[in-house]
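> Next input, structure requested:
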Amino acid sequence: MAGSSTNRAGRLLLGDRFLLALALLCCLSAPVHAGSFNSRIVGYFVQWGIYARDYEPADIPAQSLTHINYAFMAVNAETGQISSYDAWADLQKVFAAKNGLPAQTWDQSAANLAGNFGRLRDLKALHSHLKVLLSVGGWTLSGPFPTVAADAAKRQAFAASAADWVSGQGFDGIDIDWEYPSLADRDNFSALIKATRQALDAKGLADGKTYLLTVAAPAGPSNMAVWDLARLAPSLDWFNIMTYDYHGGWDATTGHLAPLYENPADPAADRATWNADWAVQAYLAGGVPAQKIHLGIPFYGRSWEAVPATDNGLFQSGQAGPNLGVAGNWENGVLDYWKAMDIARDGNHAVNFDAAARASFIYGANLSSGLASGGLFVTFENTASLSEKLALAKTLGLGGVMFWELSGDVRDVTDADSLLGLMARTFTTDDAAMSMPWLMLLLDES
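So this is what the prediction gives:
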């Protein structure tokens, strides 16, 4: 009988081990502090997010990423200096207390900075691992770059003002998003990057800090051909490759926003080079170290309407998707990721996966009788396609990932559909588990 009691106790102990291990693994699946991150996760925060999107810095799940790029600062073509594009949003708006961040006041001293800048400083104080960079330019504000980069004095003014903004406002570096240099700008762009690197290094030496310099980098071959990677790479901490917007409502045929690989069935003439894997391999071939490469991820989708049902709408004719007149759909043919997920769950649409491109898409009925006949096609990133990209990033030893932009994700980072949540779990779980050998022993013994 004693043997029987021992067996029962043993079974209970094994059960307890299993339950304990399971509970601990569940904890590991939740957002983890960045102390255990083994890759960088860089997310853009858009200045205008505080308006219609109602997304402020206090809403950022800072425990789940390592770096924030604040978009965007403007460039003055006459002086070369950078400046705030929306001073009220950047420096003046007073935020109420939220999510552990204190209420701001109307006292605009450096110690009590208001606006998004002040809020980001508060966020950094709460999350000591977090780094925040000022991003300059973007699609709308890149116009002055050619003039500034072509003039040595303006290049120096740009670099000096960038360093002053970083140091004076408590940021950690500069991200340059010039969309896009032409072949005539090739040498000037390299010179601008070098001047900015030197100014940040000098300011960092004076401040006792190390400031970062990064770029938003093109993913298509024509724009990449302009970049002198051999000259740029030594001055840059990393390249955020914009591996998205390969297809959209400007095309007469549906296609993938951000395919990982080529699908031979894609009728696009440039399908062989318009995919994320090709872009990453091109940067590696150009001599950029893997640790300086970040794979770009879209937190939004693009859509077409009046799409035939053949092949669930993939590579079919269509027209730019509708503006549904609701939050999450800000312009024709563009939807936030969370809005795309709402559509995917509405019972009228199905999520499909292209096994060749390793890309996800939605197809189904139109959303209202006012839309054109035919189906609605949405190309977007979801957790299935993102998992493939994160696996590639780890396999290639890339420095990490970048995404555009924070307000596009589902609001709860612990939600199984959260893209940022998946990134954080992917880039922390291995380290966290391996740092607890007793947990691995429990799992083995169970």
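> use CA for all of it now, contacts and neighbours both
Fine.
> Would you map the helices across the stretch 151-300 of the chain?
Along the stretch 151-300 of the chain, counting by DSSP state H, counting those that start in this stretch, helices occupy 152-169, 186-207, 221-224, 229-232, 276-285.
> Relative to residue 249, tell me which of those helices wins on proximity.
helix 276-285 (19.4 Å; Cα to Cα).
> Quick one: distance of the closest one to the chain centre.
Averaging C-alpha coordinates over helix 276-285 and over its chain gives two centres that are 18 Å apart (Cα atoms, centre = their mean, to the nearest Å).
> before we move on, what about stretch 353-362?
20 Å.
> quick revisit: out of the helices of the stretch 151-300 of the chain, which comes closest to residue 9?
Per Cα to Cα, nearest to residue 9 of the helices of the stretch 151-300 of the chain: helix 276-285, 53.2 Å.
> Second input sequence below; structure requested for side-by-side comparison:
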Amino acid sequence: MSADVVFGYLPTWQTSKADGVDFTKYTHITIAFAVPDEQGQITMDNRDSVMKEWVPKLSESHAKVLVSLGGWTGSKHLSPVLKDQKKRNRMIDQMVQWMQDFGFDGWDVDFEYPGRQGNSCHPFDAREDTPNFLAFLKELRLRLDSEFGTGGNKLITIATRFQPFDGPEGPMSDVSEFAKYVDYFNPMLYDFNGVWSDTTGPNAPLDYAKGKALQFSFKSSIQSWIDAGIPAAKINAGLPFYGRTVTANADMTRSHDMYQPLTKTIPRGDGDDKEEADGSCGGPKVFSGIWKYSNLRSEGVLDTPDSAAGPWTRQLDNTTNTPWLFNRETKDFVSYDDVVSIGAKAEYAVAKGLAGVMVWPITNDFDSELVNVIVAAFA
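A predicted model of the protein is given here:
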């Protein structure tokens, strides 16, 4: 069975960079993010202008158009809202109203993360978050079917972490009940390693290296969701169109070893990276360390898809199937995804019988280099 879903995220703050995106390469595109407040009221930056421009434009490409609720900073109030039936109903009422007002095809719910700490100031309930989330999705499914008809007319998708939802004892062994109400599960299979880690390592490994860095990967994460009862045909495996930067404490051109001690200060990433405070929890202004693939290609780091320009060097870690860059002058290390690693993951999605893949975000591609590899693997 061939995978066929190419599910992409379009952030509202990146719409100015979306004109070069070939939307016809995507089967589903979700506009991110709508954010709930403590009462379950949902808002979106420049909602009316964004929705009136982009829902028709994306629909013209024949993609299914969704809106994403929550996100890393936008999940702050989801745990308490989902505990309160009145607030939950209010949020569902608005979700239905948005669909009626703007004519899109469904909702993508990005609750980060039910049952465990997500962003540092976000409340969570290890015992109740996951059952409350399930109850909410069931209620949303019933309401959408009642308002718009059954038979898959309106979609519910969810972005998830790399492991199944948490209960009081950690990741649950059976989350199959969610599959009754959710059309697609989009595990975010990136941000495995970064400045929070003990060493440099892969942002989004296909496989993990035993005994080195976090012992999870693209392959192991997909299997954990299948083992927990989610059908492969409902999973879109997450792909990052970006890399993360950290500063190593060694010259990695000598060791050629992807795993080295690192500095706990995030260096600047690409030319778009700015020092900013967390939009939800505050704190000091810091860089993200993000390198968009498009900027790796356009800012003189990668002169071709698989070669770097000095002072950068490029290497490919065969164990994790991860390309990585090292700057000999700054000792900055960038783990990212390119045509090689994206192609390998897309091919694995096909072999595993997944629905397809998910891309964060679609605006980071360069002349469709990455999405073209996905489409070729699915052909």
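> Strands along the stretch 301-446 of the first structure, start to end?
319-320, 334-336, 349-354, 359-364, 375-380, 400-404 (DSSP state E, counting those that start in this stretch).
> so which of these comes closest to residue 165 of the first structure?
strand 400-404 (22.8 Å).
> Relative to the second structure, which residues correspond to that closest one?
Aligned using TM-score structural alignment, strand 400-404 of the first structure spans residues 356-360 in the second structure.
> neighbouring contacts of the matching stretch?
Defining contact as Cα atoms under 8 Å, 6 or more residues apart in numbering, one finds that stretch 356-360 of the second structure is touched by 3-10, 186, 235-241, 346, 349-350.
> how does it look with 7 Å?
Contacts to stretch 356-360 of the second structure, defined as Cα atoms under 7 Å, 6 or more residues apart in numbering, come from residues 3-9, 186, 235-241, 349.
> ok, now stretch 297-310 of the second structure?
Here stretch 297-310 of the second structure has contacts from 296, 312, 314, 338, 339, using Cα under 7 Å, 6+ apart.
> Centre of the chain to it, how far?
25 Å.
> cool, stretch 121-129 of the first structure as well?
So, by Cα atoms, centre = their mean, the centroid of stretch 121-129 of the first structure is 19 Å from its chain's centroid.
> Show me where the stretch 51-200 of the first structure has its strands.
Under DSSP E, counting those that start in this stretch, the stretch 51-200 of the first structure gives strands at 67-75, 82-84, 131-137, 173-177.
> As JSON lines, the helices of the stretch 151-300 of the first structure with mean neighbour count and distance to residue 117 of the first structure would be great.
Converted to JSON lines, the helices of the stretch 151-300 of the first structure look like this (neighbours: other Cα atoms under 10 Å; distance: least, Cα to Cα, whole Å):
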{"stretch": "helix 152-169", "mean neighbour count": "20", "distance to residue 117 of the first structure": "7"}
{"stretch": "helix 186-207", "mean neighbour count": "20", "distance to residue 117 of the first structure": "19"}
{"stretch": "helix 221-224", "mean neighbour count": "14", "distance to residue 117 of the first structure": "32"}
{"stretch": "helix 229-232", "mean neighbour count": "16", "distance to residue 117 of the first structure": "29"}
{"stretch": "helix 276-285", "mean neighbour count": "19", "distance to residue 117 of the first structure": "33"}
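> Take those helices and lay them out in JSON lines including distance to residue 257 of the first structure.
Converted to JSON lines, the helices of the stretch 151-300 of the first structure look like this (distance: least, Cα to Cα, whole Å):
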{"stretch": "helix 152-169", "distance to residue 257 of the first structure": "33"}
{"stretch": "helix 186-207", "distance to residue 257 of the first structure": "28"}
{"stretch": "helix 221-224", "distance to residue 257 of the first structure": "16"}
{"stretch": "helix 229-232", "distance to residue 257 of the first structure": "25"}
{"stretch": "helix 276-285", "distance to residue 257 of the first structure": "10"}
